[in-house]
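Q: Next comes the sequence, and after it the predicted model I'd like to discuss.
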Amino acid sequence: TYLLVVQNSDELRATGGFISALGVITLEQGRLANLEFVDSYRLYHEDQSYPPAPPPMNQFMNIPYLLFRDANWSPDFPTTATLLRAIYRQETGVTVDGIVTVDLHALELIVGALAPLPMANAPEALTGANVVDFVKDMWAQPEEGETITEVGLGQWWGQRKNFIPALAEALMAKLRSGRIDYIAVAMAAEQALNERAIQIWLADETAAAQLARLGWDGGLQVRKGADYLSLIDTNMGYNKANAVIERSLAYSVTWPTAPTEPAVATVTITYRHPLTLPNHDCDLTPRYGDDYDDLVERCFFNYVRLYVPNGSRLLSTAGLQEDSVNTTRGEDGTQIFAGYFVLPPGETTHVRVQYQLPATLTPETYQLLIQRQAGSGPLPLQVTVGDGQLRTTLHNNTLLWSVP
């Protein structure tokens, strides 16, 4: 038995997005025997005990304990998958053999490779270009054809994710038909894996090690002896603002004049909310709107984490709420600098974090590995290390760079 975890990257979480639903995959002799989808909100029982939520989720979202839908707090997917597996076992008594994540970008890639994809209730055949819009429309107006305001919140809530199993069945039917471009499908799957739109964790240690070597397990890719940087955003606003949020990152390293002093690193992240909504109130109250766009047209409540090399020491921050700034040990021997901010529509903000790097990093052997967060989209980068400079956009999982 395997879990297919559906993540909505418009509400960004550490491993790619809010866990909207999960598919339970049953295989018999290597063949698909059953695929059943469950709304992630259904995995909750009042009589169960759950692990405590990470302090930031408790502080800024008023979430006291960690349910399945919020359990992808760690950006290291093997760590998150282990927790998801434990919670699912507690809820159902079933121990799964593996967990696979998919996000909206993965859906675009796979549907694009299979297009045109016929599907009931779709006004036209689905393609990579229109499938996300179709999903949003079906969420707001389920297959019965009635909106939230027409049927009431309760009835709509129970129907809002009915499109997921229907879409999965349309995909499986197209695959079973044999009328597909197998090379295009394989290339789309490989691109999704390389870009962390799909991540795979397996309980089998040998298979898991092979996935890790390929970089397809969603794990942190810390490299011994190298500088490391990963920007992790967590949308804490109960909304889909990440659908429009624009991000870019500038990173600089200044070498000391004295050989015994550590280098100083400065990270500046620019966040832009491009929508114009005059007199908009930044209300954190969890609520649905009349349609999907209403969830997008809201303030961006963001908890930002920087994963950096172990031994780094925080010097200063700007652009974060002062009482939210903290530093903790991270997964895979990393150090985390973190904090919280709120970005209203129509505004731009800059988050700046300055810290000392470990003394083991020197100009003579310097390498930098930057890892992009799953689900976060392409990340424009500007890197300055001493006299070396790099401008690029990171699409894949990682970038390894040495100063020329």
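A: Great, that's in hand.

Q: contacts and neighbour counts: CA atoms only from here.
A: Will do.

Q: measure residue 181 to residue 174 for me?
A: As judged by C-alpha to C-alpha, to the nearest Å, residue 181 and residue 174 stand 11 Å apart.

Q: Between those two, which contacts overlap?
A: Common contact partners of residue 181 and residue 174 (C-alpha atoms under 8 Å, 6 or more residues apart in numbering): residue 114.

Q: Leaving out chain neighbours, which residue sits closest to residue 350?
A: Among residues not flanking residue 350 along the chain, residue 270 sits closest, at 4.6 Å (C-alpha to C-alpha, 6 or more residues apart in numbering).

Q: Compare residue 181 and residue 174 (neighbour count), which wins?
A: Counting neighbours by other C-alpha atoms under 10 Å for residue 181 and for residue 174 shows that residue 174 has the greater number, 17 against 12.

Q: surely the more buried one meets residue 180?
A: Yes - contact criterion C-alpha atoms under 8 Å: residue 174 and residue 180 qualify, at 7.3 Å.

Q: got the contact list for stretch 91-98?
A: Contacts for stretch 91-98 (C-alpha under 8 Å, 6+ apart): 1-3, 43-45, 48, 85-86, 88-89, 200-204.

Q: A further structure is provided below for comparison with the first:
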Amino acid sequence: MKMKRVLFIGFGSLGLFVGIAGMCGWSGARVFRRIMNNELRVMNGDFKLFKWCISGVPVIGDIENLINGKTYYVLLQNNYELRATGGFMGSYAKISTERGIKEIKIQDIYVPDGQIAGHVEPPYPIQEAFRIGNWWLRDSNWDPDFASAAATVAWFLDQGGEPSADGVVAVNQLVVLQLLKVLGPIEVKDYGKTVTEQNFYSLAQTNAEWGWFPGSSGKRDFLGAVSKEMIEKVKKINLIGLINLIDLMNEQLRRKQVLVWMRDGQLETAIGRLGWGGRLEDEWDKNSDYMYIVESNLGANKANCCVTRLIDQEVSGGDEKVTVTWKNGGDYRHPLPPVFWGGDYRNYVRVVIPSSHNVKAVKMGDRVLRKAGPEDFATANSLRQSMTDDMYVVEPRGELQIIGFWVIVSVGEKVRAEIEYKSVRAGEYKILVKRQPGIEGFDYKLTVDDKVKVDEFVDQDIWIK
């Protein structure tokens, strides 16, 4: 009798849990559709149930505030032209909310750029690469710390005449391809094309670069048409599809192919706790070693279609050496659209390590680079007219430091860089190794005191203990 009672209570509780979960799921799906159609009403029964279901959940628990009178910008980043936060920002989506999504507008990055008045001093590598004497919105996702980069992007958007940003989200092209897997082929009626994960990049680049000039609308119009059809498909998604969509976005947030910044301090703190914020010191305990290699393609091409990298780290006592080998597997030195979009890889690389480490040497192949001094920056960055590929720069960043230098990898070639430094080591060796947004991963080998601890493909941030 006692066993029957236990089973009854157990199955009854399970049934109640499944029932509540089901109601939460269905109410969530209906609320999602109303948000997408700008039809949300806070007194609606579905919304009340959904609000109860998500009460206490970080960030989305404050859904009423998130989707009412706010403006968000989604940066559409092309990771074939890698930048610090994932890729070159060719376009962006402006999302206006008013009790749901009021409007989604796709815009070319060059439109607000053309509205910015005055002079903004550029980081020195951007000036050395492009020699235009100014810093523009299109290159403003420069900082390897996403919170800093996003705040800079928001400032540039404001200067370009856009409404103040309540939040900035960076989405890499890799995510769009995964989204197409979930949604299936997209019929873009305005262009008479069917967009799939296989042809999306080629179609987007063809419309972006053929006959391109500043202010041209080919890329914006095509991405706008694709986005419009994708949004319509999302609006009609069923519960199973919505679950798959949420699972996909959660995975991409975890893998940092989607990064989020919020102007509201409390929301930004919550995002940091979830690991979505892309801050340099996220997840680091400050007592262990740390390594984050950040690349920026400043060659005005899509060379990252064909670039791979291998990282070999050796630790012996307090001596460390990191060797990075890049390979450019492209076939053409200059882009040949629509067949090939790559080219030589002009990469400004930044190696982020703890500030307690003492850099001994930085080498490019057989060349030993010199450490930059004040005399190298005696004049304004905007006046620089040549590439200083014979030096490395050390930038203090709190309890971290950033070592920056040029790496040029021509088509069909391999190039090796080495960084040697002294570290402060106490007890068992531990390290946080970060993977840059925009790349799928890299081959990584760690040898500690002549013993191989790791030899694998790293596709996300990892702790090694």
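A: Arrived safely, thanks for sending. Since this is a predicted model, take the numbers as computed values, not measurements.

Q: what's the TM-score here?
A: Remark: TM-score between the superposed chains equals 0.85 [TM-score structural alignment, normalised by the length of the first structure]; 370 aligned residues with a C-alpha RMSD of 2.3 Å.

Q: roughly how far apart are residue 23 of the first structure and residue 112 of the first structure?
A: Separation of residue 23 of the first structure from residue 112 of the first structure (C-alpha to C-alpha): 21 Å.

Q: likewise residue 171 of the first structure?
A: According to C-alpha to C-alpha, residue 171 of the first structure and residue 112 of the first structure sit 11 Å apart.

Q: Ok, residue 305 of the first structure next?
A: Taken as C-alpha to C-alpha, the span from residue 305 of the first structure to residue 112 of the first structure is 33 Å.

Q: Equivalent analysis for residue 223 of the first structure, please.
A: For residue 223 of the first structure, the distance to residue 112 of the first structure equals 34 Å [C-alpha to C-alpha].

Q: More neighbours: these two, which one.
A: More crowded of residue 223 of the first structure and residue 112, by other C-alpha under 10 Å: residue 112, with 20 against 14.

Q: for the aligned residue in the second structure for that one, what are its contacts?
A: Aligned counterpart of residue 112 of the first structure in the second structure: residue 181 (TM-score structural alignment). Contacts for residue 181 of the second structure (C-alpha under 8 Å, 6+ apart) come out as 196, 197.

Q: And the one 4 residues further on, by the same measure?
A: The contact partners of residue 185 of the second structure, by C-alpha under 8 Å, 6+ apart, come to 194, 195, 196, 197.

Q: Derive a PyMOL selection command for the buried subset of the residues you listed.
A: The following PyMOL line selects those of the contacts of residue 185 of the second structure that are buried, judged by 16 or more other C-alpha atoms under 10 Å:
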select buried, resi 195+196+197
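
Q: which of the contacts of residue 185 of the second structure are also in contact in the first structure?
A: Counting by both residues aligned by TM-score structural alignment, their matches' C-alpha atoms under 8 Å, the contacts of residue 185 of the second structure that remain in contact in the first structure are 194, 195, 196.

Q: how near is the closest residue to the last one other than its chain neighbours to residue 202 of the second structure?
A: Using C-alpha to C-alpha, 6+ apart and skipping the chain neighbours, the partner closest in space to residue 196 of the second structure is residue 185 (4.9 Å). Shown here: residue 185 of the second structure relative to residue 202 of the second structure, a distance of 15 Å by C-alpha to C-alpha.

Q: what's the answer for residue 210 of the second structure, then?
A: Using C-alpha to C-alpha, we find residue 210 of the second structure at a distance of 12 Å from residue 202 of the second structure.
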